[in-house]
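Undergrad: Sequence first, predicted model second:
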Amino acid sequence: MYICRFAIKKRNHLHSRELFSNSVWINNQLQPATICYENGIITAIHFEKKVTAEDYGHAVIMPGVVDVHVHVNEPGRTEWEGFETATQAAAAGGTTTIIDMPLNASPVTTTLKAFEDKLAATSGKMHVNVGFYAGLIPGNVAHLKAMLQAGVVGVKCFLTHSGIDEFPNVTEKELDEAMPIIAQYNAPLLAHCELYDTEVACGFEEHPTSYPHYLASRPKQWENDAIALMIRKCREHNCPVHIVHVASAEALALIEAAKKEGLPITAETCTQYIYFNAEDIPDARCIYKCAPPIREKANNEQLKKALLSGVLDFIATDHSPAPPGIKEMESGNLKKAWGGIAGIQFLLSGSWTAVKDIMTLEQFIPLVTSKPAAFIKAEKKGAIAIGNDADIVIWHPEATTTIKDEDVWFRYKISPYIGQNLYGTVSETIVNGETVYQNNLIKNKNKGKWLLQK
């Protein structure tokens, strides 16, 4: 049992607290404990209730959620979303760390100067911790070293058109040039895996509001082929590869075999691919459009099982919002609509609701905390341990809430999670020892820090 050296100061020190619950996530189990922290750092853990501790009963106290796949869009497209709203929404959902993707902002993060612009854009707007990826596009390989040395936690590429003209997709040529450089830094190369030469003849052009036609227009084979390519390149260059937003269950066997081979490969899926199913999506509802598309229920049940088995490493959101016009909210034209799900606030509750029928809370928690934290090498995140950052969420897994427009903290109230009845209500989100979100209010702002790779 540890001694809480700072307990005597508690009443006089605004940045010192003791939290008790019967369900604290420590050492990979839920157990009664008191957590002591001061000045943003966990200083002691008692496996009993301290008399001076705040008592949270049976609420779950666990590390803050880590979302390693987010599009914030600032600078340059802040009218889509910005750090001010995105990080408040993250905190409202129990997320204390996000990693921002290099596209959708303008300029895209493909040079050191653009990365510096991105850092400057966060000033006064980081309500949770924020890390960053660099982008790999044709012609920018010479810029990768400078961005890796400046602290990006990985490099992102697309194997198909990204939707942003300033961020074109790469080919094998660029992969062969870039992967040896990225491998030197032991950083992951994240890949959007869809690979195609021509559009599929499926009638989508004639039926642009039909979800089944949209689904048919981006078949699983595109994902399967792209993932096979990235596995081959991982083997050639021994460069860590991360497959983002896996939606095709047919690709799971490829990923599993690559892992058994010992290749440095990881893979994620996203909340939308395990919560929603294609059979339930109405036509002309562009809030459900993302790429790869949300697939059939039978497919998505296999994704859930792959999270249990470890073939898929963790869950992220791929939060990718857009204004109503760009999202074609009035027309319902899936062909023209921006492809992206707004979901940064619902990683914890949406994912738990999706998987609670097949896994325990103890199996679930690492999928949104320690496993994504390990992926980005955030040694002080993802676990409640002495010396770690006091990034903490207090929540109630069995409580349910029907999500309303006014509950949403990201910029536009455009999300398929609005109207859904989700398990897991967040009481409080603590970032670096400061309460940022509590009882449906943002209590303190700008408590986040940059998460830069050493």
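TA: Noted; the coordinates are in hand.

Undergrad: Going by C-alpha atoms from here, please, whenever you check contacts or count neighbours.
TA: Will do.

Undergrad: Show me which residues of stretch 168-177 are buried.
TA: Pro168, Asn169, Val170, Glu174, Leu175 (16 or more other C-alpha atoms under 10 Å).

Undergrad: is it true that the second one touches Gly163?
TA: If I follow you right, that is Asn169. No. Counting by C-alpha atoms under 8 Å, no contact exists between Asn169 and Gly163, whose distance comes to 9.7 Å.

Undergrad: State the helix or strand in which Gln272 lies.
TA: helix 271-275 (DSSP states H and E).

Undergrad: That helix packs against which elements?
TA: helix 297-309, helix 347-355 (3 or more C-alpha pairs under 8 Å, 6 or more residues apart in numbering; DSSP states H and E).

Undergrad: Which among those helices is found nearest to Phe132?
TA: helix 347-355 (18.6 Å; C-alpha to C-alpha).

Undergrad: Give me the distance from the closest one to the chain's centre.
TA: On the basis of C-alpha atoms, centre = their mean, to the nearest Å, helix 347-355 sits 13 Å off its chain's mean C-alpha point.

Undergrad: about what we covered before: can you list the residues that contact the helix holding Gln272?
TA: With C-alpha atoms under 8 Å, 6 or more residues apart in numbering as the test, helix 271-275 has contacts from 247, 294-295, 300-301, 303-304, 315-317, 341, 346-347, 350-351, 353-355.

Undergrad: For the stretch 1-150 of the chain, just list every one of the strands.
TA: Taking DSSP state E, counting those that start in this stretch, the strands of the stretch 1-150 of the chain run over residues 16-26, 29-38, 41-46, 54-55, 60-63, 65-70, 95-100, 129-132, 134-135.

Undergrad: In CSV, list these along with mean neighbour count.
TA: As requested, the strands of the stretch 1-150 of the chain are arranged in CSV below (neighbours: other C-alpha atoms under 10 Å):
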stretch, mean neighbour count
strand 16-26, 23
strand 29-38, 22
strand 41-46, 22
strand 54-55, 16
strand 60-63, 27
strand 65-70, 28
strand 95-100, 28
strand 129-132, 24
strand 134-135, 28
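
Undergrad: for those, which one sits closest to Gln420?
TA: Closest among the strands of the stretch 1-150 of the chain, once you apply C-alpha to C-alpha, is strand 95-100, at 19.3 Å.

Undergrad: If you count neighbours, what's buried in the lengthiest helix in the chain?
TA: Longest helix in the chain, counting residues (DSSP state H): helix 220-237. Across helix 220-237, burial judged by 16+ other C-alpha under 10 Å covers 220, 222-224, 226-231, 233-235, 237.

Undergrad: try this one side by side with the last:
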Amino acid sequence: MSGHDLVLRSRRVFLPEGERAAAVAVSGGRIAAVLPYESEGTDLGDLALLPGLVDTHVHVNEPGRTEWEGFASATRAAAAGGVTTIVDMPLNSLPPTVTVAALEAKRKAASGQCHVDVGFWGGAIPGNLGDLAGLHAEGVFGFKSFLIDSGVPEFPPLDAAGLEAAFRAVDALFIVHAEDPVHVSSPERAPTFAEFVSSRPPVAEASAVATVIEIARRTGARAHVLHLAAADALPLLAAARAEGVRITAETCPHYLTLLAEDVPDAATEYKCCPPIREKAHQDALWQALRDGVITCVVSDHSPCTPDLKAGDFATAWGGIASVQLGLPLVWTEARARGFTLEDVVRWMASGTAGLARIPGKGRIEAGADADLVAFAPDEEFTVDGASLHHRHPVTPHHGRRLTGVVHTTWLRGVPAGDVPRGRFLTRGEQLA
């Protein structure tokens, strides 16, 4: 193999310039060269070769709530799903990542457990304005805030004034859970999904997105709207981006593939916030991906113990575990809507790597990390929750027939998933 550690040949290699037949040579954990397809190496047959996916929205929950999930299980699930880089959210762990000491505790807890590379978001909450610069200097990729109750008391929301103060405190990327509490009700009971959806209406998202846009406009800060579900916010985002406001947005596989109309009553495994919405919203999200108004698709992997999913839609934990399933979920629906696998790579690999500005990730080109995925885009499988690598088998996707199977994931040129070889990533890290 011409002195290289590994050479992979495929008739479908997804390069920054497009899809073509090629061979990818790996040396020392990096892509050494993209060679002609005829080069000697391991032939992947009919498998496509994708860059490893970058999932910038994952709740690992360790330390403190490791019984919900942990670095070993979350990163093994990620590797099985073709994800080679995750960026961990600052909340649901104890302590939340809102101080340098908390970041150090999280890195200590994760050490030696990670099957993929891991970066970290910091959190901006009331009272920690003075901690943001230190966290940024320690390498967090930006700061997450809520404009509404986060669901855990140790990570309270910011009001608009607090969000603006955070935007002005440090030159960083701010990622925001955008729902306006003025428009959200908190019913004591919600036995039907329709009641839950009506308690968190689309106007709550649109109103909060308008707030984020206005603060980003005034401050010039870089802002990102998390897990967008409501079509009502899309015209606001499109207009702001056309104006030059530094704002982007993401959505998630559950919003792109599940419909509120189809959720059975009492099926609390479907609960997430914002909620899964109706078909008109889903269609608009897909159009926004086509138009470039939404630039990223991420899992928002947010697991919990099964007992916390008990009760009704008012009391159950709101979160869906899907880091292992994102690629086939999105590809199944994208293909049916006329999108290409190249589109999916852009949303879930290069786009997310670009959002967090992680060098060397999300692309197949010389000098990048050799994070690669052998993917069968026409192969089908049925989701079995018990066979997933997440800590708990709770999933709304159990029993679904999906298209697209991950055969092998390589992290820096070595198959991922058996031995934890992941490393910690920091903001501003440059390729050697």
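TA: Cool, got the structure. This one's a predicted model, so the numbers in the text were calculated from it and none came from an experiment.

Undergrad: any idea which of the buried residues of stretch 168-177 of structure 1 is closest to Ala253 of structure 1?
TA: Leu175 (23.1 Å).

Undergrad: After alignment, which residue of structure 2 pairs with that closest one?
TA: Aligned counterpart of Leu175 of structure 1 in structure 2: Leu163 (TM-score structural alignment).

Undergrad: Check the secondary structure at its match for me.
TA: At Leu163 of structure 2, secondary structure determined by DSSP: H, G, I helix; E, B strand; the rest coil is helix.

Undergrad: List the contacts of it.
TA: Contacts of Leu163 of structure 2 by C-alpha under 8 Å, 6+ apart are Ser145, Ile215.

Undergrad: And for Val140 of structure 2?
TA: Gly119, Phe120, Trp121, Gly122, Thr426, Arg427.

Undergrad: Please say which position in structure 1 it maps to.
TA: Under TM-score structural alignment, Val140 of structure 2 pairs with Val152 in structure 1.

Undergrad: do the same with Arg346 of structure 2
TA: So, by TM-score structural alignment, Arg346 of structure 2 is matched to Pro366.

Undergrad: returning to that earlier point: tell me which of the helices and strands packed on helix 271-275 of structure 1 lies nearest to Ile41 of structure 1.
TA: Among those, helix 347-355 comes nearest to Ile41 of structure 1, with 23.2 Å by C-alpha to C-alpha.

Undergrad: Leu256 of structure 2 maps to what in structure 1?
TA: In structure 1, Leu256 of structure 2 lands on Ile274 (TM-score structural alignment).

Undergrad: no wait, Leu325 of structure 2
TA: Per TM-score structural alignment, Leu325 of structure 2 is aligned with Phe346.

Undergrad: again with Leu425 of structure 2
TA: Under TM-score structural alignment, Leu425 of structure 2 pairs with Leu451 in structure 1.

Undergrad: surely its match meets Gly131?
TA: Yes. Leu451 of structure 1 is within contact range of Gly131, at 4.5 Å (criterion: C-alpha under 8 Å).

Undergrad: Can you show me the helices along the stretch 251-400 of structure 1?
TA: 252-260, 271-275, 297-309, 347-355, 361-368, 370-375 (DSSP state H, counting those that start in this stretch).

Undergrad: Deepest-packed of these, please.
TA: Ranked by mean neighbour count, these are led by helix 271-275 with a mean of 26 (mean count of other C-alpha atoms under 10 Å).

Undergrad: what's the mean gap between it and the aligned bit of structure 2?
TA: Compared with structure 2 after the fit, helix 271-275 of structure 1 shows a mean deviation of 0.4 Å (mean C-alpha distance after the TM-score superposition for structure 1).

Undergrad: Now Ala249 of structure 2: closest residue in space that isn't a chain neighbour?
TA: Counting by C-alpha to C-alpha, 6 or more residues apart in numbering, Val225 is the residue found nearest to Ala249 of structure 2 once chain neighbours are left out, at 4.5 Å.

Undergrad: ok, back up a step: which ones are touching the match of Leu425 of structure 2?
TA: Asn129, Val130, Gly131, Phe132, Ala378.

Undergrad: Onto which residues of structure 2 does stretch 299-306 of structure 1 map?
TA: With TM-score structural alignment as the criterion, stretch 299-306 of structure 1 aligns to 281-288.

Undergrad: Same question for stretch 384-400 of structure 1.
TA: Counting by TM-score structural alignment, stretch 384-400 of structure 1 corresponds to residues 364-380.

Undergrad: Need the residues that contact the matching stretch.
TA: Contacts of stretch 364-380 of structure 2 (C-alpha under 8 Å, 6+ apart): 14-16, 26, 29-34, 44, 46-52, 82, 84, 331, 359-362, 401-413, 431.

Undergrad: chain center to it: distance?
TA: So, by C-alpha atoms, centre = their mean, the centroid of stretch 364-380 of structure 2 is 18 Å from its chain's centroid.

Undergrad: Which part of structure 2 matches stretch 28-35 of structure 1?
TA: Using TM-score structural alignment, stretch 28-35 of structure 1 pairs with 17-24 in structure 2.

Undergrad: which residues are in contact with that stretch?
TA: Contacts for stretch 17-24 of structure 2 (C-alpha under 8 Å, 6+ apart): 7-14, 31-39, 41, 342.

Undergrad: can we see that at 7 Å?
TA: 7-14, 31, 33-37, 39 (C-alpha atoms under 7 Å, 6 or more residues apart in numbering).

Undergrad: and what of stretch 289-307 of structure 2?
TA: Contacts for stretch 289-307 of structure 2 (C-alpha under 7 Å, 6+ apart): 55-59, 67-69, 237-238, 248-253, 288, 319-323, 326, 347-348, 351-352, 392, 394.

Undergrad: Same check on stretch 193-211 of structure 2?
TA: So stretch 193-211 of structure 2 is in contact with 178-180, 183-186, 190, 230, 232-233, 236, 263, 265, 274-275, 313-314, going by C-alpha under 7 Å, 6+ apart.

Undergrad: matching residues in structure 1 for that stretch?
TA: Against structure 1, stretch 193-211 of structure 2 falls on residues 211-229 (TM-score structural alignment).

Undergrad: Where in structure 1 does stretch 78-91 of structure 2 align, residue-wise?
TA: So stretch 78-91 of structure 2 sits over residues 90-103 in structure 1, by TM-score structural alignment.
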